[in-house]
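In: for reference, the sequence and a predicted model appear below.
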Amino acid sequence: MSAAVHTHADENRLREQVVDFGKSLFERGLTAGSSGNLSVRLEDGWLLTPTNASLGRLDPARLSRLDWEGRLQDGDPPSKEAFLHRAMYQQRPGAGAIVHLHSTHSAAVSCMCGLNHDDCIPPLTPYFVMKIGRLPLLPYHRPGDPALGDAIGALAKKHAAVLLANHGPVVSGSSLEAAVYAAEELEETAKLFLMLRDVPVRPLDAQQIAELKTAFSLDI
């Protein structure tokens, strides 16, 4: 199922939505300084938060507007991690928006040894399964390394979210609201995972996950 295509009449509303969600994420400590970036799909390209911009102080008129080749059409220079978003959009036609954060608990998990690289956070709650599904861990790449875009592209067709080693999560959703909610659920589950790491846990089993897939028509 493809994401809703936004017309130019919707663009101002989407710009304001990026600003509002960015401010909310920043004020609640889910991103710090100029870290993190948000994007939304448009009819003929996409909007992305600019480079070196705090998500807490975005200007809707200065958001980067890019075409599908990644070329800047309008606004300030884009985040240097634009290729992460583009790789995810290319593989996920249902993605209407993408959230990339350096949120504390998710980033902490991304630094741990001994994780399952195919499924790095266990299905501790049904909400994690419903919003994230299986979360692969990508090996470390330096910030701005184009090879990371290829690595994300190889996984994005089957995964709505990925965790970048020693970095943080990249999460897609059908809308910006959905992507933000999923990123928040990932952060809360990462917090639970860290809190429970020294005690036995009982994640959801295969039958319980299958029941969720059926009940909520999940594609995970």
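Out: Yes, it's here.
In: contacts and neighbour counts: CA atoms only from here.
Out: OK.
In: look up the closest residue to the residue most central in space within the chain, ignoring the ones flanking it.
Out: Centroid-nearest residue in the chain, with CA atoms, centre = their mean: residue 171, separated by 1.8 Å. Leaving aside its chain neighbours, residue 171 sits nearest to residue 161 (4.3 Å; criterion: CA to CA, 6 or more residues apart in numbering).
In: comparison target below:
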Amino acid sequence: MSDAALREAICRFAASIHARGLTHGASGNISVRTEDGGLLVTPTGSSFATLDPGRLARFDADGRQTGGDGPTKEMPLHSAFYDTRGARAGAVVHLHSTHSVALSVLPETDPDSVLPPLTAYSVMQLGKVKLLPYFRPGDPAMGAAVRGLAGRHSAVLLANHGPVVAAKTLQAAVYATEELEETAKLTLLTRGLRPQLLSEAQVQDIVRSFDVEWE
């Protein structure tokens, strides 16, 4: 996809995310790998509601900024996913979505597998979601924490902060992020009600059938 088409797609998806209340104010950021190995990145302090395609930060394949406004301060987080997941990461989406953040602050949330297997689609699109500890926004240590996962997870939840999801395409990353938020909502709605989870055999069937990363 050309740079121009990617720019338009980033702004279109971002506006949709904002319109549905999945992020707010100037929160959230998106990056997408370009055809020449560079990156397009949403600017720091920008609102998903009003992104300008021409002002997205542009980086070349060597990581040098070649145009646009200053990028999100979460660049170390994005870079960590690209560096550790290789071709499996064509885009990264980070939100401050309400239910995901709520799940991240509850002591009973399993840090090794944030989402219980309530639906097949959360397993298919996300695999196991790891809970990472709290870091100050923009702290390079967030990137180091993602690197420590050695590319084994496509999605993480930052404590007191929000979800980060990598996928091969922008559309896939957006859809997976939305799936994480909806599953977090379902988790909170059914907590204490003894929901019927997918069995281990059912989960493993999904893992095998759809080549899901499940460590």
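Out: Cool, the structure landed. Keep in mind it's a predicted model, so treat the numbers as computed, not measured.
In: about what we covered before: can you tell me what the residue nearest to the centre of structure 1 aligns to in structure 2?
Out: The equivalent of residue 171 of structure 1 in structure 2 is residue 165 (alignment by TM-score structural alignment).
In: ok, its match - contacts?
Out: Applying CA atoms under 8 Å, 6 or more residues apart in numbering to residue 165 of structure 2 gives the contacts 92-94, 154-156, 173, 176-177.
In: ok, of those residues, which one's closest to residue 138 of structure 2?
Out: Nearest to residue 138 of structure 2 among the contacts of residue 165 of structure 2: residue 94, at 12.4 Å, using CA to CA.
In: and that closest one, what's its match in structure 1?
Out: Residue 94 of structure 2 maps onto residue 100 of structure 1 when the alignment is built from TM-score structural alignment.
In: number of residues surrounding that match?
Out: Number of residues near residue 100 of structure 1 (other CA atoms under 10 Å) recorded here: 27.
In: do the same with residue 27 of structure 2
Out: Neighbour count for residue 27 of structure 2, taken as other CA under 10 Å: 18.
In: over to residue 68 of structure 2?
Out: 18.
In: just the helices in structure 1 please.
Out: 8-27, 82-91, 104-110, 126-131, 147-156, 176-195, 206-216 (DSSP state H).
In: got TSV for those helices, with mean neighbour count and distance to residue 74 of structure 1 too?
Out: Shown next, in TSV, are the helices of structure 1 (neighbours: other CA atoms under 10 Å; distance: least, CA to CA, whole Å):
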stretch	mean neighbour count	distance to residue 74 of structure 1
helix 8-27	17	13
helix 82-91	22	14
helix 104-110	22	32
helix 126-131	20	32
helix 147-156	18	23
helix 176-195	20	20
helix 206-216	12	39
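In: of these, which is nearest residue 55 of structure 1?
Out: Across the helices of structure 1, closest to residue 55 of structure 1 is helix 8-27 (CA to CA), at 4.5 Å.
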